[in-house]
Structures are given as C-alpha cells and as structure tokens.
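just a sequence and a predicted model for now, questions to come.
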Amino acid sequence: MSASPTLLIDELSFSYSGKKALDKVSFAIQPGECTVLLGSNGAGKSTLFSLITRLYDTRQGRIELCGFDIKKQTRNALAKLGVVFQQTTLDMDLTVMQNLRYHTALHGMGRQLANQRIQQELERLSMYERRFEKVRQLNGGHRRRVEIARSLLHKPSLLLLDEPTVGLDVPSRQALVEYVHQLVADEDLAVLWASHLIDEIYPSDHVIVLHKGQIKAKGSVDEVIAVTQSSQIKEAFTKLTEAA
C-alpha cells in the first residue's frame, strides 16, 4: 500500500442552510484502486464530488489529492484530477476533436503532444475514426466515451465518475464499466465511482456506503458483506441504508 494515498478525505462535513449534507466523512483511495461510492439519491454523493472538484468550498475537514491540500494547493491538486460528471459537459456543436483540443489547451499542452494523447485515448475507446463528427451526432454511449477520453488526456492520478452510466443502454453501460476497471488494472489509476447500481461493482472493488451524509460501511466488498452478516453486497447495502 502506498504511503501517500491518491485521495484522502479527512473529517469532511458540509451543510446547506443548516442541514448537514456530509457529516465527518473520512476515507482514502490508493493508486490502482477502484472505489464505488454507493448511495441512494440524496445520500451526499454529488456534494462530496462538488467539494473534491472545488465547485464548493471545503468548510470543515481536509481533502488531499496526491498529497496536495485542495484548499491551499488548489492548482497542483486539481492537475491530478480527471472528472466525468453525470450530465454531459461536451459542446454539442463542436466536433469530438475540437472538444478534446480545447481541454488540452486548458492544460497547456502543445499541439503535437495534444494530438498524440487524443489519438491514444480515442483509439483505446474505438472512437478515433469519429473524431471529426459533431458530438450532437453521437449516441449517449459514444458521448460518454468521448468524456472518458477527455478526462484522461492530462494523465490524472484520480478519476471521478459521477453516475456516468445514467441513461445508457445495457451494452453501453457494461462496456463502460469493463473499460474503467481495465484502466485501473493497466494504468494504476485510482477511481472513485459514484453509483446506486449494485451490478456495477466488481468483487475486487472497494465500497463506501454513504447514507444521509454519513459513511455506514467501507472496505473491500467481502469486508462490507462480512460486517453486515450478509450473503451479497446488495443485501449489505439494504441493511445499512434501511437501518437509519
């Protein structure tokens, strides 16, 4: 296990108008580890992602990315982060290539390096031949592939996925889940995947069960199953979220 986790969340709390959305949340994710943040709507998943990405300001607790404090060393921390939000953030009227080149420009990449990275990521997702098509012409699954490619262009250490399979058909959803897990294995990438879908969890994953802003259980799939005296992760999740 690495001495320095890719993501460290320590005693993180956040409130909206006096109502707590997160309550002393703490966990760490190591390189090469896929962690599924499992919770129903309203559990606090999106709030947590907004704090990690600095869309919201951290009020209580600490967030570190690769050892960089998200508040004190924001630029260094966010340079280590790749994000795919639940709602698409691609420009529909630009081509795939134009969307990706804009991202590389934001990260200060030269044209040659940018083209190399774009080709590499699109080829891995079988999208390179569609690079000159407008995003509007792509189906939901292919748009998600473009967003995954974009999130990886600057070689991040942590990939945040906020329910990226919402609205996708079953084959597209399965392909995306398989691809991300392969990335974890091949690239030593750390992943935090927010979901409410049990079948997106692999036996090798780590799981954090978040309910009403609190962590109810965390650890490997087997550890969460064991601590709840369940036979499978679906049963464990039900026990943990119905008890509160």
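Everything's here; your move.

for the rest of this, base every contact and every neighbour count on C-alpha atoms.
OK.

helices along the chain, start to end?
For the chain, the helices defined by DSSP state H occupy 45-52, 74-78, 96-106, 111-124, 140-152, 170-187, 221-227, 233-242.

of those helices, which stretch is the most buried?
For the helices of the chain, the largest average neighbour count (mean count of other C-alpha atoms under 10 Å) is found in helix 140-152, namely a mean of 22.

what about the residue nearest the centre of the chain, distance to Asn115?
Central residue of the chain (C-alpha atoms, centre = their mean): Leu160, 1.9 Å from the mean position. Counting by C-alpha to C-alpha, to the nearest Å, the gap between Leu160 and Asn115 amounts to 24 Å.

OK, contacts around the nearest residue to Arg62 once chain neighbours are set aside?
Among residues not flanking Arg62 along the chain, Asp10 sits closest, at 5.1 Å (C-alpha to C-alpha, 6 or more residues apart in numbering). Contacts for Asp10 were tallied using C-alpha atoms under 8 Å, 6 or more residues apart in numbering; they are Lys24, Val25, Ser26, Phe27, Gly61, Arg62, Ile63.

what does His154 give?
Taking C-alpha under 8 Å, 6+ apart as the test, what His154 contacts is Ala79, Thr104, His107.

tell me the one among the residues you listed nearest to Leu192.
Closest approach to Leu192 among those (C-alpha to C-alpha): Ala79, at 16.2 Å.

was I right to think the closest one contacts Pro156?
Yes - between Ala79 and Pro156 there is a contact under C-alpha atoms under 8 Å: 7.0 Å.

by neighbours, which of the contacts of Asp10 wins?
Among these, the one with the most neighbours (other C-alpha atoms under 10 Å) is Ile63, at 23 neighbours.

and that residue, how far from Gln73?
For Ile63 relative to Gln73 (C-alpha to C-alpha), the value is 11 Å.

kindly report the same for Met109.
Counting by C-alpha to C-alpha - Met109 and Gln73 are separated by 21 Å.

how long is stretch 206-222 from one end to the other?
Distance between the two ends of stretch 206-222: 9 Å, counting by C-alpha to C-alpha.

want to compare, so here's the second one:
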Amino acid sequence: MTLSVQGVGFSYGANRALDAFSFNVERGSFCALLGPNGAGKSTLFALLTRLFTTTEGRIAVAGHDIATAPRKALAEIGVVFQQPTLDMDLSVRRNLTYFAALHGLSGRDAAERSEAALDRAGLTDRAETKARELSGGQRRRVEIARALIHRPSVLLLDEPTVGLDAASRAAITEHVHRLCAEEGLTVLWATHLTDEVRPDDRLVIVHRGRVLADGIAGEIAPASVADTFLALTGAPA
C-alpha cells in the first residue's frame, strides 16, 4: 500500500475529531475522501503532513511510518492545501524553482523539473506570468505542479476546487485523474462535492470522524454517489 491509515484517532480537547479511522490506498489509485464540512478530512490531512501528531493508530507512506520515520514519509508526499499558497508576486516559473530549492534540488535539476512540470500542467506559455495574473484554475494547476516537483509518490489535495467555477473544477479533476493514469501517482482527494467522484474511483465516505463506507465508488453507490452520501451522512451533495 502506498498510503495506509490504521486505527487513527485524534481529539481537540473533549471534541473527538477522528475515531478508529482506517483505510488504505494502493499505488496509482485516485481515492476520494468524501465528507461534509467538519467530518475530519482536514484533521486527517494535518496528521498526514505532521502539522499534528497522535499516538493513536498508525500512518505509513510508501512503507515509512510517519511517527518513527517522518522525514522519509514526508519526502513521499506532495500537498495542495485548501487555502492558496502561491507567492502572487512571483512568476509561475519562480514559484516552481523556489519550491524546488527548498527541497534541496540544484539549479539545473530545479530548472529541468520546473520545465517538465510546466509542460505537464499545460502552462509553458504562462511561465513568466505572475501568479496574481492567472485564473483560479491555472493557479491550482501551478500548485499541483509545485507539489510534484520533488517527485513524491502520494499527492494530497484538500478541497482543491473550492472557489472555482464548474468548468475549472472539471478541468482540475480531469488533470489529476490523468496524473494517476499516466504516471502512477497515488492521490487522496478530500472533497464534500459528490460530482467530483467517478464510478471507478476509490471512495471513502467519512462523517463525524468515522469511516462509514470504503470501496469502489460504483460498487458502494451503484445508483448515485449523491444519494448514498445523503443516506449515510444526512448531508446534501
């Protein structure tokens, strides 16, 4: 398993955010972590990225225990957080090369990987454009490209389409699915939007800190992901 979460628990004081939380994601899979706001998705991401720590349960990334080998585990992770994190005054290329330098890449390696990332994201013609001049969807593509600059095996995306229009949401979803299919990237995509889940996606439905369903979306919800989501959580799609 590229990503393994087993029996993880976490509390904010008396508030239980995650309880016996368990699921696995295989290499090259697109896994949608679907839950309403407050379900525990962002708390899980904080644990996966070591912003929070817990002694309850075990998290492993590419075989590395995140508690006992955090550097090796985190080196296998790329992250796109819900809130935008680009430097708006830097060009697209500079956003990428700066991040590459933070990962210890040399000037030549950083430049080569940045060019490859720009090509993969379809943004080569915007390389010298400042981030603030891009559309919301283009900025998200830059963030995804930046998250992959160090060639991680797992990409985490926390509500990556929030604030985007329908066309941009569909384009970003398609782009990330293509990364899975063509490059064997493992993706954990947290969302509350059922229309972002495809029938052949891995689907983990969560609510109030617990996993309610786990499997292939078309098998868990053969008629409608939205109807199944509503039935399990009481939350509208």
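Thanks, I have it. Computed from a predicted model, the values in this text were never measured in an experiment.

quick one: TM-score?
Their TM-score after superposition, calculated using TM-score structural alignment, normalised by the length of structure 2, is reported as 0.96; 235 aligned residues with a C-alpha RMSD of 1.2 Å.

preserved in structure 2, out of the contacts of Asp10 of structure 1?
Checking those against structure 2 (both residues aligned by TM-score structural alignment, their matches' C-alpha atoms under 8 Å), the contacts still present are Lys24, Val25, Ser26, Phe27, Gly61, Arg62, Ile63.

ok, those residues vs Glu242 of structure 1, which is closest?
Distances from Glu242 of structure 1 to the kept ones among the contacts of Asp10 of structure 1, taken as C-alpha to C-alpha, are shortest for Val25 (19.4 Å).

got a list of what the closest one touches?
Neighbours of Val25 of structure 1 in contact, by C-alpha under 8 Å, 6+ apart: Ile9, Asp10, Glu11, Leu12, Ser13, Gly213, Gln214, Ile215.

nearest residue to the aligned residue in structure 2 for the fourth one in space, please, no chain neighbours.
Using TM-score structural alignment to pair residues, one finds that Leu12 of structure 1 aligns to Val8 in structure 2. Across the structure, with C-alpha to C-alpha, 6+ apart as the measure, the residue nearest Val8 of structure 2 apart from its sequence neighbours is Gly57 (4.1 Å).

how far away is the residue in structure 1 that that neighbour lines up against from Asn139 of structure 1?
Aligned counterpart of Gly57 of structure 2 in structure 1: Gly61 (TM-score structural alignment). If you measure Gly61 of structure 1 against Asn139 of structure 1 using C-alpha to C-alpha, the figure is 40 Å.

and for Met97 of structure 1?
16 Å.

same question for Lys218 of structure 1.
Distance of Lys218 of structure 1 to Asn139 of structure 1, given as C-alpha to C-alpha: 35 Å.

the two: which has the busier surroundings?
Between Lys218 of structure 1 and Asn139, counted using other C-alpha under 10 Å, the more crowded position is Lys218 (20 against 10).

counterpart of that one over in structure 2?
Using TM-score structural alignment as the criterion, Lys218 of structure 1 maps onto Asp214 of structure 2.

pretty sure its match contacts Asp201?
No - Asp214 of structure 2 is beyond contact range of Asp201, at 10.8 Å (criterion: C-alpha under 8 Å).

residue in structure 2 matching Ser50 of structure 1?
By TM-score structural alignment, Ser50 of structure 1 lines up with Ala46.

next up, the contacts around that match.
Phe52.

what separation do you get for it and Phe30 of structure 2?
Distance from Ala46 of structure 2 to Phe30 of structure 2, by C-alpha to C-alpha: 20 Å.

structure 1: matching residues for stretch 70-80 of structure 2?
Taking TM-score structural alignment, stretch 70-80 of structure 2 hits residues 74-84 over in structure 1.

how long is the matching stretch end to end?
19 Å.

stretch 51-62 of structure 2 now?
Per C-alpha to C-alpha, stretch 51-62 of structure 2 runs 19 Å from first to last residue.

what's it in contact with?
Outside stretch 51-62 of structure 2, the residues within contact range by C-alpha under 8 Å, 6+ apart are 1-10, 20, 46-48, 65-67, 73-74, 76-77, 153-154.

do the same with stretch 98-111 of structure 2
Thr97, Ser114, Arg146, Ile149, His150.

specify, as a residue range, where that stretch falls in structure 1.
Going by TM-score structural alignment, stretch 98-111 of structure 2 lines up with residues 102-115 of structure 1.

same question for stretch 30-37 of structure 2.
Counting by TM-score structural alignment, stretch 30-37 of structure 2 corresponds to residues 34-41.

how about stretch 166-174 of structure 2?
So stretch 166-174 of structure 2 sits over residues 170-178 in structure 1, by TM-score structural alignment.
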